[in-house]
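Undergrad: Sequence first, predicted coordinates after that:
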Amino acid sequence: MGVAEDVAAQEFWAGLRLTTQARIGLGRAGDGLPTREVLEFRAAHAAARDAVHNPLDVDALATAVSALGVGEPVHVRSRAGDRSEYLRRPDLGRLPGAVEVVAADRNVADRVAAANSPGARTIWSGAGLGCGDGMGMGAAGSRTDAEEVLAGVPYSGADVGFVLADGLSPRALSDHGVPMVAALMAALGDRYTFAPPVIATQARVALGDHIGAALGVTTVLVLIGERPGLSVADSLGIYLTHHPRPGRTDAERNCVSNIHPPEGLTYARAAQVTAALVDGARRLGRSGVDLKDTSTELPSAATPLVLDASSGRVNDIRRPGPSLVLDAVDPE
């Protein structure tokens, strides 16, 4: 390839790279990749591995979450005893193993009483109590039942509960968890009461069903670190489950994913979509496949569209049916 052709090829790929974080047009050096591309690939792979294995700083996160004024957080650990077991046994990450209070000030009783008074937007029925050890073992050495473990989670009866879960990228939760909760609180506004937040470690999404049921919330929002890739290692997802209880399936949830500004979804937009889904779930009475957000598909708020599940076609009138489609909103 001549110099002119090489320059033209680079300009072509440079334009396409502006539209994606994928590795495209890497070039070649003989029969292999250029050294720079190989080193960048290895660095991205190392970042992804670090995102999975570096533990969450629970105390630092708890301090930052407490500052939001939503209540003192409780820490729930799954039955996975360590990161290795968590990765090998996804089932253990879905079950609660232990509960403890985490706060910058361990004497939280006075602050809990003030921040969660009857007139406040956050409801609290008492500070969580330690229960079991990191493996979720009882005093006799046997596995503690989920209900017994979660007796340490304060029942609130609130409208919405926040579970901040490390998932497969604790880094994502550290980077985006607190500003995302702040954006959600602003988007949900005074229409809803909030339960005290729960920080979950070695956690899978379904652990939020147990926590939401223990909190007694109508809707639980699980903010969880998503599986890292070679382009993004700090992506956060929000899983919404209406009337959470153990045994809920993935078909009964809604997900807002790829939250990692500035490249991914912004906090404001993610909060906007999530708040609309919370509203929709309350109207429909359930979450999951029957609840749709089509705000990005609608031409304007004045012309709502409804997806006809029987035909797969989009009609331009609203009609009753098994699915609820949300009104359009203007993204920020």
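TA: That came through, no problem. Numbers count the residues shown, from 1 in each chain.
Undergrad: drop to CA atoms for contacts and neighbour counts, all remaining ones
TA: OK.
Undergrad: Strands of the stretch 51-200 of the chain, residue ranges please.
TA: For the stretch 51-200 of the chain, the strands defined by DSSP state E, counting those that start in this stretch cover 74-78, 96-101, 160-165, 198-201.
Undergrad: OK, contacts around Arg313?
TA: Applying CA atoms under 8 Å, 6 or more residues apart in numbering to Arg313 gives the contacts Leu307.
Undergrad: switch the cut-off to 10 Å
TA: Applying CA atoms under 10 Å, 6 or more residues apart in numbering, we find Arg313 in contact with Val306, Leu307.
Undergrad: would JSON lines of the strands of the stretch 51-200 of the chain with distance to Gly285 and mean neighbour count be doable?
TA: Converted to JSON lines, the strands of the stretch 51-200 of the chain look like this (distance: least, CA to CA, whole Å; neighbours: other CA atoms under 10 Å):
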{"stretch": "strand 74-78", "distance to Gly285": "28", "mean neighbour count": "28"}
{"stretch": "strand 96-101", "distance to Gly285": "26", "mean neighbour count": "26"}
{"stretch": "strand 160-165", "distance to Gly285": "14", "mean neighbour count": "30"}
{"stretch": "strand 198-201", "distance to Gly285": "24", "mean neighbour count": "28"}
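Undergrad: take the one below as the second:
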Amino acid sequence: MTNSRISQVPTAESELWAALRGRTQARIGLGRAGSALPTRHRLELQAAHAAARDAVHSPFEPDAVAAQLTGTPVIRVRSAAPDRLTYLQRPDLGRRLHPTDRAHLPTGDWDVVFVVADGLSSRAVHEHAAALVRATTALLPQDTPPAPVVLAEQARVALGDDVAHAMGAAAVIVLVGERPGMSAADSLGAYLTYRPRPGLTTDADRNCLSNIRPPLGLPYETAAAKLAALLRAARELGRSGVDLKDESLTGGGGTEGLPE
């Protein structure tokens, strides 16, 4: 009778897979027990799936984010999606600002407005958004302070266009919880759009940084430096998106990533 248990004796092959697994969160070289995954890895996969589902359905806590932004004025808004189920089923409503909230937004001659949106992972926003706002703001010109930070519930990336247009901001940086995967449920994305136009701006008009989640993803300091450089370049060019190229940016600049 064949023993289906994985051998506990290290081999050159097992040591190679162990070394490779230490360099990635991808599930590689897991072995097998009979015709299936070993029980431990199967349970880990189920736990990752549960974490991804929790990230999508966990409620956004704007008070928690506001508490991390002590000293920074914040404004709270909602999208046109009245609840989470509608938000997931009607992406178009998540891209539109609630009419009542639009009327209460302040206007000013702001260079940029940060919109912190729950997206598809409130966990990512709770853990990373405030730190990235602080790190990026510290690199912006002090003579042109950003607008109050907007905390947006049931929101997708394009809602930032509506917010920036209503507030009179020249650019918007949307920090949004990215679609969770089986190896990351806390990934934050940052989308920069220069001179956004509600209903007219397309994904090609945006620049994206994704997988912002230290220590396993992009560090705050690196992401902030890239966002500040992209914003400076967008001002000089007069637009953002696929036409905005900066050779000094490597690994994360550009338009990769899909808006939520």
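TA: In hand now; what should we look at? Predicted, not measured: the structure shown is a model, and the values here were computed from it.
Undergrad: Please state their TM-score.
TA: TM-score for the superposed chains, counting by TM-score structural alignment, normalised by the length of structure 2: 0.90, backed by 247 aligned residues with a CA RMSD of 2.0 Å.
Undergrad: Helices of structure 2, residue ranges please.
TA: Secondary structure of structure 2 (DSSP state H): helices located at 12-21, 39-57, 62-68, 84-89, 91-94, 99-103, 122-124, 130-137, 159-167, 220-237.
Undergrad: Can you name every helix or strand that the fifth one contacts?
TA: Under the contact definition 3 or more CA pairs under 10 Å, 6 or more residues apart in numbering; DSSP states H and E, helix 91-94 of structure 2 sits against helix 84-89, helix 159-167.
Undergrad: one more time with 6 Å
TA: On a contact count with 3 or more CA pairs under 6 Å, 6 or more residues apart in numbering; DSSP states H and E, helix 91-94 of structure 2 meets no helix or strand.
Undergrad: coming back round to it: which one, of the helices of structure 2, ends up nearest to Thr144 of structure 2?
TA: In terms of CA to CA, the element of the helices of structure 2 nearest to Thr144 of structure 2 is helix 130-137, at 10.4 Å.
Undergrad: what's the closest one aligned against in structure 1?
TA: Following TM-score structural alignment, the aligned partner range for helix 130-137 of structure 2 in structure 1 is 178-185.
Undergrad: The matching stretch vs structure 2 - mean distance after superposition?
TA: In this overlay with structure 2, the average offset of stretch 178-185 of structure 1 from its partner residues is 0.5 Å by mean CA distance after the TM-score superposition for structure 1.
Undergrad: Nearest residue to Ala66 of structure 2 in space, please, no chain neighbours.
TA: Val74 (6.8 Å; CA to CA, 6 or more residues apart in numbering).
Undergrad: Does the one you found touch Pro146 like I think?
TA: No - using CA atoms under 6 Å, Val74 of structure 2 makes no contact with Pro146, being 11.4 Å away.
Undergrad: ok, how many other residues are close to Ser248 of structure 2?
TA: Ser248 of structure 2 is flanked by 9 other residues according to other CA atoms under 10 Å.
Undergrad: Please say which position in structure 1 it maps to.
TA: Superposed on structure 1 with TM-score structural alignment, Ser248 of structure 2 falls opposite Ser295.
Undergrad: Look up how far Thr274 of structure 1 lies from its match.
TA: For Ser295 of structure 1, the distance to Thr274 of structure 1 equals 12 Å [CA to CA, to the nearest Å].
Undergrad: For Ala135 of structure 2, which non-adjacent residue is spatially closest?
TA: Leaving out its chain neighbours, the residue that sits closest to Ala135 of structure 2 by CA to CA, 6+ apart is Ala224, at 5.7 Å.
Undergrad: aligned partner of the one you found in structure 1?
TA: Counting by TM-score structural alignment, Ala224 of structure 2 lines up with Ala271 in structure 1.
Undergrad: so who does that match touch?
TA: By CA atoms under 6 Å, 6 or more residues apart in numbering, the contact list for Ala271 of structure 1 reads Ala183, Leu184, Ala187.
Undergrad: Which one of these sits in the busiest neighbourhood?
TA: Among these, Leu184 has the most neighbours (other CA under 10 Å), with 22 neighbours.
Undergrad: Grab the nearest non-local neighbour of that residue.
TA: Excluding its sequence neighbours, the residue lying closest to Leu184 of structure 1 (CA to CA, 6+ apart) is Ala271, at 4.8 Å.
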